[in-house]
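*Asks:* below is the sequence, then the predicted model.
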Amino acid sequence: MDTPSDTTDEDRTTHNACVIAGAGPAGLVLGLLLARAGIEVTVLEKHADFLRDFRGDTVHPSTLDLLDDLGLFETFDALPQSHLQRVRLPGSDDEGATLADFSRLTVRHPYIAMVPQWDLLALLADAAAREPSFTLLTEHEVTGVVRDGDRVVGVDYSAPHGTGRILADLTVACDGRWSVVRRDVGLPATEAAVDFDAWWYRVPTDSRVGGSLLPRMRDGRVLIAIPREGYLQVARLGRKGDDAALRARGLEALRAETAALLPEVADDVSGIDSLDAVKHLDVRIDRLRRWYAGGVLCIGDAAHAMSPVGGVGINLAVQDAVATARLLAPSLTDSAAPLEERVLARVQRRRALPTVLTQGMQRVVQRLIIMPGLNGREVTVPRLLSRVLKALPILSAVPAYIVGVGFRPERAPAWARRPGRSSSPATERAEWPPRTRLRA
């Protein structure tokens, strides 16, 4: 991670082919792919490191395949992690029903890997740093875009040493749902109604909970427990605007609630040692009606904020980044002309439909499962559906594919791939001749 030494303001204006705001999954995957095409790219991250109070920790099968294509899977696989293979819902009997079974997918890695996101981001950053055209600047917060007429030509930033500016042929917003770039450009958005929020916390435990995700619902309370190594990652769902009330009820009330819904870890809830460790996520679902303007493109949460349902936001953001690299890298190597809006529009045309379908799936789950549970209704798989799933368990591969692979999976461009244990020589052919960007 590079931090420039103290210089004059004039020296802090630089020029790249691409500048990316935000070093999350989308920003780092895009930066890595573009750098492997020899394109000069700088990623700005406002934090000093990747540690956050809350990060989505799900790495889905399609993202695992991407890491394999990039030659990074063996390094990733060595990280401490647990594997989630099934999603189950309460049924009319004690066993419940397996709604999604990832082990039935015909992919190289048929499971969801549960890995702290800071480990994934560090892996991506390390791989990108090996490319000579890649730069990551930490503690560099984007404060706004730079314009030349009606075209965005870069970003301004603030850093510990002062302020600066990076000019670029393309600015990509990967800075999340509260994107500074998105706000500054003023792109219009459509927002869907969301009536719940999420609170994330850990329950340290050595209890064997298994490799299934099973929502627990009782008396208007909803918990989702995700098995991890040495602890459960718990998502508590509640009504929007309930954060102050939750904290007013106090730590003991939260422990008692957790023990009631997760009796297998009732002896471990004392490990929830502070409400400060309970992180509130203001859940929202929205998407830009137009993802781009002259010289600027939004992807990931900056283009479409996702709810935590299914943990699919990371997967979708990574797929956005892969599509962006493949569609735009050839144009970014041509310094003769600025990137036209019609080229940027290709990204939205490719990624808009899977975004709409994924958000639609999340809204269906909200309407049929989450809100009835929060309203105190018993939510179970209907007896007939439960029997069908048990008689034809192959059907559980369909929702597993939607969640784990997505409506429109993206493959790494051949020019960005590196040999790995699942690679074959046939996949190493270049789709176009990447070349280092030349400037007059």
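*Replies:* Perfect, I can see it now.

*Asks:* going by C-alpha atoms from here, please, whenever you check contacts or count neighbours.
*Replies:* Will do.

*Asks:* tell me the contacts of the spatially closest residue to G96 that is not a sequence neighbour?
*Replies:* In space, G96 comes closest to P90 once its chain neighbours are excluded; the distance is 4.3 Å by C-alpha to C-alpha, 6 or more residues apart in numbering. Neighbouring residues of P90 by C-alpha atoms under 8 Å, 6 or more residues apart in numbering: 96-97, 214-215, 379-381.

*Asks:* just the element for the spatially closest residue to V29 that is not a sequence neighbour, please.
*Replies:* Counting by C-alpha to C-alpha, 6+ apart, A321 is the residue found nearest to V29 once chain neighbours are left out, at 6.2 Å. In this assignment (DSSP states H and E), A321 forms part of helix 312-332.

*Asks:* here's the one I want to compare it with:
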Amino acid sequence: MSNQTIETNCCIVGGGPAGMMLGLLLARAGVDVTVLEKHGDFLRDFRGDTIHPSTTEILSDLGMLDDFLALNPQRLPTLSVEFNGQEFVGPDFTALSTKCPFIAMIPQWDFLSLLESHASRHPNFRLRMNTEVVGLTQSSERVSGVVTKTDHGELKVNASLIIAADGRRSIVREASQLPMREFGVPIDVLWFRIGRPESNTAHLLGHIRNDNMMVTIDRGQYIQAGVLIPKGNFDAIRDQGLDAFRERIVGIVPDLRSQVHSIESWDQIKLLTVQINRLDKWHRPGLLCIGDAAHAMSPAGGVGINLAIQDAVATANLLSAKLVAGNVQNDDLQAVQRRRMWPTKVTQRMQVVAHRYLVGGRPRFGLEKVFRLLLWLGRPIIPGLAARMIGIGIRSERVTRND
């Protein structure tokens, strides 16, 4: 293949949660849809694992819930955090009126593969892997397609609508020159695998000790871990040496002392630059941004995946019939932004406040004192309210089109 051009009704750039969910929903509705993913597979450790009750409700709408639960995700009815060796229970999802009143933890590659398997049942759905978008094409001041590079040469994809779902470093968004609003975040995360401890603390999602914090995700055979660091401090931490970093880990979670020597190189540690930002305008004629391409979330609350999926559902609900009829207008794209902007703003505002006062390096009164005060003042209100805000979100979406 060399300099080939293909035509499709809707071209979705990015095979993450937003892109794959939207591709499935549009295909179910009869839209000819092509999803472009630059990688050759879904296997990337830095992708999130949390599937919230809002998303399992959508899977139920699609008749996919049993298939999802058959993947045997870890079920967390509450989110627990350890402070200096003492466990504190936070959000309690058991009181939610949902089919799955828990956070489901599952490697994202398994979740994306599930979406792909269901989408591929529709002949009007196509997924092209190893297809990297490098630019946009325009016709009469309207975005009309994308230019990609593949292992076999250049591929152009022309479409009635381009959906940018290619994440916080979106090439499509950059090429579209849509203005971005940035919100300062005082942390980054160092992300790595480490052996599973023999203790019973593997179920804990967070550990706070001496005003340092580490997130831990139990993946059965190992722990996926993230150490929070002040933004921009990675080079200084690396200059201190690997032994010092191992001791930093042990200082937060002493039970990991027997496991830290499995970290043998800085190559095993990935820097995740934490961002909170959003577009003021999510669209141009022929183009719509959703998910992280429209609004990057911090890892706080693990809500990013689920906000992206909510965007996908809202987009399908509002645009499917228009795409089938071939008459998507700019006002239709604006309707998607209007629907999803308010929950985006509220969620990001809560994240900014959380980072500023709770996990912004070394807060004035210390992480432990702040959390202890909140837990003391808020029981039993805070666990239930937090479960609602994290598990369901500000404005949940449900699938309104069922073939």
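*Replies:* Structure's in. What do you need? Worth saying up front: this structure is predicted, and the values here are computed from it rather than measured.

*Asks:* TM value for the aligned chains?
*Replies:* Scored by TM-score structural alignment, normalised by the length of structure 2, the superposition of the two chains gives a TM-score of 0.94; 402 aligned residues with a C-alpha RMSD of 2.1 Å.

*Asks:* the helix holding A321 of structure 1 maps to which residues in structure 2?
*Replies:* Using TM-score structural alignment, helix 312-332 of structure 1 corresponds to residues 303-323 of structure 2.

*Asks:* who touches the matching stretch?
*Replies:* 9-10, 17-19, 21-22, 25-26, 29, 31, 48, 50-52, 54-55, 160, 290-292, 296-298, 328, 332-333, 335-336, 339-340, 344, 390, 396-401.

*Asks:* just the buried ones from the residues you listed?
*Replies:* Buried by 16 or more other C-alpha atoms under 10 Å: 9-10, 17-19, 21-22, 25-26, 29, 31, 48, 50-52, 54-55, 160, 290-292, 296-298, 328, 332-333, 336, 339-340, 344, 390, 396-399, 401, out of the contacts of stretch 303-323 of structure 2.

*Asks:* looking at it, D188 of structure 2 is touching P230, isn't it?
*Replies:* Yes. Taking C-alpha atoms under 8 Å as the definition, D188 of structure 2 is a contact partner of P230 at 6.1 Å.

*Asks:* name the SS class of A259 of structure 1, please.
*Replies:* Secondary structure assignment for A259 of structure 1 (DSSP: H, G, I helix; E, B strand; the rest coil): helix.

*Asks:* mean shift between the lengthiest strand in structure 2 and structure 1?
*Replies:* Secondary structure of structure 2 per DSSP state E: the longest strand is strand 153-164. Compared with structure 1 after fitting, strand 153-164 of structure 2 deviates on average by 0.6 Å (mean C-alpha distance after the TM-score superposition for structure 1).

*Asks:* which stretch of structure 1 lines up against that strand?
*Replies:* Taking TM-score structural alignment, strand 153-164 of structure 2 hits residues 162-173 over in structure 1.

*Asks:* which SSE is the equivalent of V89 of structure 2 over in structure 1 in?
*Replies:* Using TM-score structural alignment, the partner of V89 of structure 2 in structure 1 is T98. Element membership of T98 of structure 1, judged by DSSP H and E, is strand 97-101.

*Asks:* which outside residues touch that strand?
*Replies:* By C-alpha under 8 Å, 6+ apart, strand 97-101 of structure 1 touches 85-91, 381, 386, 389-390, 396-400.

*Asks:* quick one: which of those residues is nearest T13 of structure 1?
*Replies:* A400 (47.2 Å; C-alpha to C-alpha).

*Asks:* helix or strand for the closest one, which one?
*Replies:* A400 of structure 1 belongs to helix 397-404 when assigned by DSSP H and E.

*Asks:* where does that helix end up in structure 2?
*Replies:* The alignment of helix 397-404 of structure 1 onto structure 2 (TM-score structural alignment) spans residues 384-391.

*Asks:* how close does the matching stretch sit to structure 1?
*Replies:* Mean for stretch 384-391 of structure 2 is 1.0 Å (mean C-alpha distance after the TM-score superposition for structure 1).

*Asks:* in structure 1, what sits opposite R349 of structure 2 in the alignment?
*Replies:* Under the alignment (TM-score structural alignment), R349 of structure 2 maps onto G360 of structure 1.

*Asks:* S140 of structure 2 now?
*Replies:* So S140 of structure 2 corresponds to G149, using TM-score structural alignment.

*Asks:* burial count for that match?
*Replies:* G149 of structure 1 has 8 neighbouring residues, counting by other C-alpha atoms under 10 Å.

*Asks:* T190 of structure 1 now?
*Replies:* Count around T190 of structure 1 with other C-alpha under 10 Å applied: 10.

*Asks:* go ahead and confirm it touches R287.
*Replies:* Yes. Under the criterion of C-alpha under 8 Å, T190 of structure 1 makes contact with R287 at 5.5 Å.

*Asks:* show me where the stretch 1-150 of structure 1 has strands.
*Replies:* Per DSSP state E, counting those that start in this stretch, the stretch 1-150 of structure 1 carries strands over the ranges 13-21, 41-45, 58-59, 82-84, 86-89, 97-101, 112-114, 134-138, 141-148.
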